[in-house]
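[1] predicted model and sequence follow; I will ask about them next.
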Amino acid sequence: MSGVYRVAVRALCDFTAREGDLDHRFTPAPSAREGIEGHTLVASRRGADYLAEMPLSGVFESLTVTGRADGFDPTRNRLEEVKTHRGSLERMADNQRALHWAQVKVYGALLCAECHLEQVTLTLVYLDITSGKETLLSQDASAAELQAFFATQCQRFLAWAEQEANHRQRRDSSLQTLRFPHATFRPGQRELAEDVYKATSTGRCLLAQAPTGIGKTIATLFPMLSAMPRQQLDRIAFLTMKTPGRRLALDALATLRAGRDDERKPLRVLELVAREKACEYPDRACHGESCPLAAGFYDRLPAARQAAVEQAWLDRDALREVALAHDVCPYYLGQELARWADVIVGDVNHWFDSHALLHGLAQANDWRTGVLVDEAHNLVERARGMYSAELDQQRFSRLRRAAPKVLSRPLGRLARQWQAVMKEAALEEEGEPGKPAYRLLAMLPDKLVTAAQQLGAAITDHLGEHPEDASLELQEVLFEALAFCRLAEHFGEHSLCDLTRFGRGRAVLGLRNLIPADFLAPRFKAAHASVLFSATLTPAHYYRDLLGLPANTVWREVASPFTAPQLEVHIRRDISTRFRDRTASIEPIVEVLAQQYQGRPGHYLAFFSSFAYLEAVLARFRQAHPAVPAFSQTRGMPEAERDAFLTRFEPGGKGIGFAVLGGAFAEGVDLPGDRLIGAFIATLGLPPFNDFNEALKTRLTARFGQGDDYTYRIPGMIKVVQAAGRVIRGLEDEGVVVLMDDRFAQASVRALLPSWWSLENPNP
């Protein structure tokens, strides 16, 4: 296929000219702002006729290459490419140096062609931003040899560009005739699919509340894929909160790729996996001298990349197989293929985190992206975590005892600021044994933040000169300080600062995000269309406000295929689970559990607000009813024990599993049929009443006027509905949910329960 393709010089060289090892040893790098200032400084040192930011372009066959050369000195006939750095240049990875030379050579070819030069001096200008010292590396080159180099790079890229254009054409042609993979839609699926298609076609954001069991995953992927060619989407990102969600998405995509006509769709699917799970050699450093899959990575990348796109289906196992067949790192091969896949399945942080891979690629390449967010009710808390940070006093104190001498002064300065903050917060001697002391701070402690910034700069400068000192602990302290200071620059009404003392010499300064909307709004704006879906997205204004959704966001509730007779819902108004009533509630709760079990033996889950409450009820239940099988979630339960807990829910089995609301068994657990026939919920799931949540309530009241609901009631009821949703998983399921607290009968609480539930009998 022939056509006209455009590529920037940096992107061209990044694709064609890297060579040698993958090298991810820590290298202190200038910030973007420092880089801009460095380029300006170099230009200011040149003569009056120096041409900075010189636009250049050229054409090779059907490829147009464009860019801006950093500077050209016509008097010396010298073309410069400026790169800022910290510390020793010898530390710079060879693949970076190869990329830099390739860039200046391409610019040289464009310059010679445009200005009719027969030769030019190419110079790499390395500016140490700490000292201001310039290191110049130069070579003379003829126009002929530069044109030959340019042609080679263009040929490599053009072959790939034409291949990608062919793939895009075949993909879009195939998706225009995409059919739903099943003979019929499940109840509610067609309605959800139509809403997703409309949102994608109009470039809007959709909040879709749809019950569990209707097949939401395939009902969202199918319409967005169908709209992909018509809306000229470049990529679809299917984002999940947990690993099981990725598996469901991949299963749905496998079904859609297979199609109903046995003709596999030319659709590239990539699963992004966390680095620690993808690493083949977790005990080795990520560079060619340590890891065999990093050695020669860029030399083998082109063949591995080609094999991967031909494979097309790249879940974790398939990607690993391709990577190991070419002796390259699976994780970094996946990062590369994120540029070339059609559908990327991964965690929500890949779009919404401050350093999100997919968002960064979309911005750099001007992608039109469709974003699907599964279990979206979790996004509020996940995003708060993404934009929060901590400084741990103990970590800095430990480093102070073993750090290089040059860091003793900035570490001492930070230690003094810690003591000043502790004294001002009156936390120096406060705190019961085993119980942390807590204070909300009225404002960010600027002097401590400044000390952390100065320490970060000192560590960065030291490691630039002494890379051999880059211990894991030193790097962790640096990253912690940098992350905190970056967020401190954006501190405002969306966040607060707190201090927690865990004992002498151990305090944690927290910068807590309260309203992720201010950080997430640009991410939603960057997507062509976003669809957030879950079984619990009520009320819509809660998510609109806290996530910063666009003003034209549409909310839809898909009618439940389940009917009230399938689920008995009882409210026990005679029980209070308030903290002051916990002891008195144990006996009646035990009685409710026993009565329901004896009336209909089978498998149940009983949810409580805390492990302490759970353990108290469990102990009394076992004492009163030793014949009833009872088993329990435990604190810090390992994955193997969690699996064993769920394995007990066999078809036809009996027993009561005790669990914590909001924990591992309260959502994302699928126990259809008689594997689970009922749930007891002995809590409203309200977050604890404490200083932090009261401050959150005040802040949300000021911003949205709904502090109490947004802080306590709505988050609590989301957990309740999710836990209750474990009972009815399919159209044939039947079961019971017992809500044990008088507050469940309040109109404001009942309004947050699913509309298809019947609450006619408040007391069973």
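    Yep, it's here.
[2] every contact and neighbour count from this point should use C-alpha atoms.
    OK.
[3] tell me who's in contact with the residue nearest the centre of the chain.
    For the chain, the residue nearest the mean C-alpha position is Asn349 (0.7 Å; CA atoms, centre = their mean). Neighbouring residues of Asn349 by CA atoms under 8 Å, 6 or more residues apart in numbering: Ala356, Met386.
[4] from Ala535, how far out is it?
    According to CA to CA, to the nearest Å, Asn349 stands 21 Å off from Ala535.
[5] ditto for Pro516
    21 Å.
[6] what's the closest non-adjacent residue to Ala295?
    Gly288 (3.7 Å; CA to CA, 6 or more residues apart in numbering).
[7] ditto for Val9
    Gly67 (5.5 Å).
[8] ok, the one you found - how many residues close by?
    A count of neighbours around Gly67, defined by other CA atoms under 10 Å, yields 20.
[9] so it, which of the three states?
    strand (DSSP: H, G, I helix; E, B strand; the rest coil).
[10] do the same with Arg726
    coil.
[11] quick one: contacts for it?
    Ala666, Glu667, Val669, Asp670, Leu671, Leu676, Ala679.
[12] quick one: it from His167, how far?
    Distance from Arg726 to His167, by CA to CA: 42 Å.
[13] and Thr369, by the same measure?
    18 Å.
[14] again, but for Ser576
    Taken as CA to CA, the span from Ser576 to His167 is 62 Å.
[15] considering the contacts of Arg726, which possesses the most neighbours?
    Tallying neighbours with other CA under 10 Å puts Leu676 at the head of those, with 29 neighbours.
[16] check it against this one:
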Amino acid sequence: MTPGDDWRDVFGHAEPYPEQEDGVDAAVAAARDSGFLSLEGACGTGKTMLALTAGVHLVRDPDSDFERVVVLTSVKQQLRQFEADLRTMNANLPDGYDPVTAMTLVGKADVCPYNIEGRAGIDDDTVYERCEGLRERTRGLTEETTAGSLASRARSQQVGLADSGTQGGGAQYMEVLGEPTPYPPDTVEYADGTTEVEYCPFYAQYLDDLPEEGDASEAVPFDFTDMGLIERDDLVTLSASHGTCPHSTMGAILEHAEVVVGNYYHAFDPTTVGSFTGALLDEETFVVCDEAHMLEPRVRDLVSDRVGDATLRDAESELARVLQPLTLDGGDGTRTTAGLSEARDLIRAELDDADVTTDELARLREFLRDLREELDRRVTAHLDREHRGWRADLGDLPDDEIPLRDPEEPAEDEITEWAEREGYTDSVWANAETVGAVVARILNEAEEEDKRRAAPAVGRVLGSWYRNDHTDYFREIELERTWDETEPADSWRRAYNAALAVHNCIPGDAIAETLGKFGGGVLMSATLAPLDVFERVTGLTHLREEENRPVERRTYGLSFPAENRASYAVATPKFTHDNRGFPDEETETRRVYANALRQVARVDGNVLVGMPSYAEAEWAADVLADVDKEVLIDESSGDDATERLKADFFRGDGKVLVTSLRGTLTEGVDYRGDRLSAAAVCGVPIINTASPRTRAVRTAYDREFGDVSASDASGGVGGGTSRSGFETALTVPAVRKARQAIGRVIRGPEEVGVRVLLDERYARDSWDSVREYLGPEREEFQPVSPDMLSVGLDRFRDGRN
């Protein structure tokens, strides 16, 4: 059964909040006109249920063209929230309504039976290469036999092993998450005479079930239409127990799920879209972009390209291995004449099919060899210039950047200029992607090794380097700290991974191109203000002005009782490097901040302190050592260490947790209930403005948006002043970071907490004030002087007692 005109039929709760009612109506109306809703809603607005309700209602409306909802988020915590709200929605549907079919996209590592059980030499590091190799061989074997026969062979091997009672007499079939499968514990081989080819029986069974024409969902061996939210474990056990591939099954279900939950890269990463999720990006899809304040920086990374020195080396080696059989005569004992002839035939056939010549292979190999030498020369010269004596202490070198043009003056980059001087013409760059792809195909067929080839990645980046302009794109050499003992002791390659990078400074066009493929949707976050900036940098303005697609706006502040919270913007001196000095200096600015942090840290319960960097976090932890609480410090570390730190923070008596605002503990983390009583942010966390990449982005935004009128505070278009590249690219995202951290405190109507912004730019209207970027809660953050902070904190505490 499908709902009628009232979206309340699918709303998961008894009654919507007023903001939810208004927001659902706005989202539905915009989407019916192929438009979008920009929604800033504070915690407690119910944004997740709002967006799901609007999307599911449209999908189930027989008069709507929408067939599915695609949810995109960059934060795992929010992904879990969508799953929870989907369960709530299904649990509260009216009698007779079909459950909403939904699925969360996961990677091969999460669903591959062999990876889950640690079999067949497959683990998290090898699963993608091994999977692609096994699939390719399985498909290849279907030219000699049928996919069904391959699956049957594997089933018969399992039976034989079980009957033999070998290996301790236990069951000789593979189990996945406790469920038996019809296959032996490892991959199997197809033997035909002297040839033995390893293949994946799970994938073979999927191919056998797949109809030659028609709907791929016919290959799904279970009825998913009444399952509601299809959990990862259910997907794996139901698929594997039937002997079919869980990852392929997930792909077959995709187009039939009413709601698909995924990450930004499922829509914006060209590789992922091309290989897996492209069918979801059309006018029949209602898109929900959650945590949309992160859309611009995340997509900038996805549509930028880089290739490391080691990858260039590996691609050169791959080209050499393809060229070698074409130059050998077999007289050196390297190969038999028959073997050489077979290899040559394979290579020439692939080259002919791709219209690639041997000369093009050789020319690209020469180019990569010379490019690595030029890279070596430039890195060495940079280190000699900037870090004299660097060879004596490789372990002390920092991450670094080497710009290939003036970041503030668009011009052709120095690598392109070098290539032209060396005689490497446009054709070398332009053909690199095609040549790289054919090299990978040849090696995958000729070499019995499951490995991700380097040549395609190199070809893709060289093509991007060649195609993209020098105005909106910035090219540089990135030096990332690493350590490789196999490199010479005096080589920078021991300490660095160097990469050629081409950065998309203004990803708005790429975002708009992808958003434009959808039929409409909602882009939402607790921190989108100012909406005119958000809409310009994400391409929504382009869609409205150039494609006549409506873009509606809604802003909802905190709806929880105001008396439960105290919010202060403290007029401490600007927490900038010029004012505060280095962490080991005793400056007046640091003295003022240390005193303010101690006052906030003494608030009863857990206190979160957000600093502009990890180095400053260490300083803050030191000055808080005399507070009568345990002080925990977050360091740049892996997920496991961060999870342990959170658990320690939540356990026992009140503590202070000090972290960087660039870390993972100030966004998307659930501090619900009594987990957090206060939060303080020091300074406006603007990223390093001296970085060449940052300067290039700022300059590009100056050109793109500096002469465009900003919206007025009421949300209308026009009537404002132009925003500089510094504001658009740096200040606004920095304030959003601060607001995200502060927003961790109050997560429900019964919660009580203190929120403190420390820096006069939050407190005063001045040339560099950021008060206008604080969104709908701007007036709540009372400007106070540093010496009045303690008075305000005491008054709030006493008022609660």
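    Ah, there it is. Every value quoted in this text rests on a predicted model; they were computed, and no experiment measured them.
[17] ok so, going back, wait, isn't the residue nearest to Ala295 of structure 1 in contact with Ala294?
    Yes - taking CA atoms under 8 Å as the definition, Gly288 of structure 1 is a contact partner of Ala294 at 4.7 Å.
[18] the stretch 251-400 of structure 1: strands as residue ranges?
    269-271, 313-314, 343-347, 369-373, 389-392 (DSSP state E, counting those that start in this stretch).
[19] what residue of structure 2 matches up with Pro601 of structure 1?
    For Pro601 of structure 1, the aligned position in structure 2 is occupied by Asp604, per TM-score structural alignment.
[20] ok so, going back, so for Ser576 and His167 of structure 1, which sits in the more crowded spot?
    For Ser576 of structure 1 versus His167, neighbours defined as other CA under 10 Å are more numerous around Ser576 (21 against 16).
[21] who are the contact partners of the aligned partner of the more buried one in structure 2?
    Residue pairing (TM-score structural alignment): Ser576 of structure 1 is matched to Lys574 of structure 2. Counting by CA under 8 Å, 6+ apart, Lys574 of structure 2 makes contact with Thr589, Gly683, Asp759, Glu760, Arg761.
[22] would you turn those into TSV with secondary structure?
    Below are the contacts of Lys574 of structure 2 laid out as TSV (three-state DSSP):
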residue	secondary structure
Thr589	helix
Gly683	coil
Asp759	coil
Glu760	helix
Arg761	helix
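[23] most neighbours among these, please name it.
    The most crowded member of these, judged by other CA under 10 Å, is Glu760 (26 neighbours).
[24] give me the distance between that residue and Ala594 of structure 2.
    15 Å.
[25] what do you get for Phe66 of structure 2?
    Phe66 of structure 2 is 55 Å from Ala594 of structure 2, by CA to CA.
[26] compare the two and say which is more crowded by neighbours.
    Neighbour comparison, Phe66 of structure 2 and Ala594: the larger count goes to Phe66, with 25 against 17 (by other CA under 10 Å).
[27] nearest residue to the more buried one other than its sequence neighbours?
    Glu284 (4.3 Å).
[28] what residue in structure 1 is paired with the one you found?
    Mapped onto structure 1 by TM-score structural alignment, Glu284 of structure 2 lines up with Arg368.
[29] again with Leu86 of structure 2
    By TM-score structural alignment, Leu86 of structure 2 lines up with Leu253.
[30] residue contacts, that match?
    Ile218, Leu221, Val269 are the contacts of Leu253 of structure 1 under CA under 8 Å, 6+ apart.
[31] so the first one is in which element?
    Think Ile218 of structure 1. helix 216-227 (DSSP states H and E).
[32] that helix vs structure 2, average offset?
    Helix 216-227 of structure 1, aligned to structure 2 and superposed, deviates on average by 1.5 Å (mean CA distance after the TM-score superposition for structure 1).
[33] and the contacts of that helix?
    Against helix 216-227 of structure 1 from outside (CA under 8 Å, 6+ apart): 175-178, 180, 189-190, 192-194, 196-197, 200-201, 210, 236, 248-249, 252-253, 256, 370, 372, 374, 533.
[34] higher neighbour count, Gly288 and Ala294 of structure 1?
    Between Gly288 of structure 1 and Ala294, counted using other CA under 10 Å, the more crowded position is Ala294 (22 against 18).
[35] what's the match for the more buried one in structure 2?
    So Ala294 of structure 1 corresponds to Tyr203, using TM-score structural alignment.
[36] need the helices for the stretch 351-500 of structure 2, in chain order.
    358-386, 414-421, 426-446, 455-467 (DSSP state H, counting those that start in this stretch).
[37] how about Gln96 of structure 1, what's its partner in structure 2?
    Under TM-score structural alignment, Gln96 of structure 1 pairs with no residue in structure 2.
[38] distance check, the match of Leu86 of structure 2 against Arg264 of structure 1.
    For Leu253 of structure 1, the distance to Arg264 of structure 1 - CA to CA - is 11 Å.
[39] again with Leu499 of structure 1
    For Leu499 of structure 1 relative to Arg264 of structure 1 (CA to CA), the value is 57 Å.
[40] hang on, the earlier thing: out of the helices of the stretch 351-500 of structure 2, flag the one nearest Ala641 of structure 2.
    Closest to Ala641 of structure 2 of those is helix 455-467 (CA to CA; 31.8 Å).
[41] average offset between that closest one and structure 1?
    Counting by mean CA distance after the TM-score superposition for structure 1, helix 455-467 of structure 2 comes out at 3.5 Å.
[42] report the angle between that helix and helix 426-446.
    170 degrees (axes from the mean of the first three to the mean of the last three CA atoms, to 10 degrees).
[43] just to revisit the earlier point, quick one: closest of the strands of the stretch 251-400 of structure 1 to Leu753 of structure 1.
    That would be strand 369-373 among the strands of the stretch 251-400 of structure 1, by CA to CA, at 22.3 Å.
[44] so Thr64 of structure 1 sits against Val9, correct?
    No - under the criterion of CA under 8 Å, Thr64 of structure 1 lies out of contact with Val9, with a separation of 9.8 Å.
[45] have a look at the two and say which one is more surrounded.
    Per other CA under 10 Å, whichever of Thr64 of structure 1 and Val9 has more neighbours is Val9, with 22 against 17.
[46] so what's the more buried one up against?
    Val65, Thr66, Gly67, Gln103, Val106, Tyr107.
[47] quick one: neighbours of the last one, just the number.
    Applying the criterion other CA under 10 Å, we find 30 residues in the vicinity of Tyr107 of structure 1.
[48] that one: which element?
    helix 94-115.
[49] does the following helix or strand past that helix pack against any helices or strands, and if so which?
    Using DSSP H and E, the helix or strand that follows helix 94-115 of structure 1 in sequence is strand 119-128. On a contact count with 3 or more CA pairs under 8 Å, 6 or more residues apart in numbering; DSSP states H and E, strand 119-128 of structure 1 meets strand 78-85, helix 94-115, strand 134-142.
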